[in-house]
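> please work out how this folds:
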Amino acid sequence: MFVLELTYTAPLAEVDALMSEHMAWVDAQYAAGVFLASGRKRPRDGGVILAVADSREAIEGVAASDPFAVGRVCEYRITEFAATRVAEGLGAYRETVGA
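Below is the predicted model of the structure:
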């Protein structure tokens, strides 16, 4: 599982100019089963996405295709983690780690 943290690198007016394209991209990632949760940070200086993918390379490719990244209005920080405990309903995403 991955945590994708977006940090805006441009004024909000430039971010907002790409928002409809970004949201269409977000919708496509949910439809593909990649995104589990997402939203704006408070204060509004970026966003956070909880995602699943087969590899870090795959999730890096997803992030690179974001219109915000293409438009150079944000930077991504990607953190991979093993979701060894999950809430009810998320059992399909539970991972085990070797001892």
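> only C-alpha atoms for contact and neighbour calcs from this point on.
OK.
> helices of this structure, residue ranges please.
12-17, 19-31, 56-64, 67-70 (DSSP state H).
> out of these, which is the most enclosed?
Mean neighbours per residue, mean count of other Cα atoms under 10 Å, is largest over the helices of the chain for helix 67-70, with a mean of 19.
> quick one on the thing from earlier: which of the helices of the chain sits closest to Val86?
helix 19-31 (19.0 Å; Cα to Cα).
> what's that closest one in contact with?
35-36, 66-68 (Cα atoms under 8 Å, 6 or more residues apart in numbering).
> now show me the structure for the sequence below, then we'll compare the two:
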Amino acid sequence: MYIVSLSYIAPLEEIDAQLEQHVLWLKQCYADGLFLASGRKEPRTGGIILARGERHALQLRLAQDPFAQAGLARYDITEFHPSMTVAGLEILQDRPNA
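Reported below is the predicted structural model:
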């Protein structure tokens, strides 16, 4: 699993101009099963995405984000292996042979 920390490197006016396309891109990533959760940072300096799958595939998909294509954001990817979760989120836990 991956935590993607997206950091804006452009003014919010430029972010807002691409926001509708960014949301469409997010929805497609969810539909494809790549993303598990996402949302804005507070204060509004970027966002966080929980993702699964292959790192290379994730990197390719992040490059397709309208924010990335317009040079508006930087993406930091952290891989982690969740071993414990609160009840109801067991699907996030690493499982052998998964």
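> about what we covered before: can you redo the helices of structure 1 as CSV with distance to Glu80 of structure 1?
Listed next are the helices of structure 1 as CSV, based on distance: least, Cα to Cα, whole Å:
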stretch, distance to Glu80 of structure 1
helix 12-17, 26
helix 19-31, 18
helix 56-64, 7
helix 67-70, 19
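> closest one to Lys41 of structure 1 among those helices?
helix 12-17 (13.2 Å).
> how far apart are the closest one and its match in structure 2?
Its aligned residues in structure 2 lie a mean 0.5 Å from helix 12-17 of structure 1 after superposition (mean Cα distance after the TM-score superposition for structure 1).
> wait, isn't Ala10 of structure 1 in contact with Cys74?
Yes: look at Ala10 of structure 1 against Cys74 with Cα atoms under 8 Å: they come within range, at 7.0 Å.
> okay, how far is it across stretch 26-35 of structure 2, tip to tip?
8 Å (Cα to Cα, to the nearest Å).
> re earlier: who's more crowded, Ala10 and Cys74 of structure 1?
Counted by other Cα atoms under 10 Å, Ala10 of structure 1 and Cys74 do not tie: Cys74 has more neighbours, with 21 against 15.
> which residues does the more buried one contact?
Cys74 of structure 1 sits in contact with 6-10, 46, 68, where contact means Cα under 8 Å, 6+ apart.
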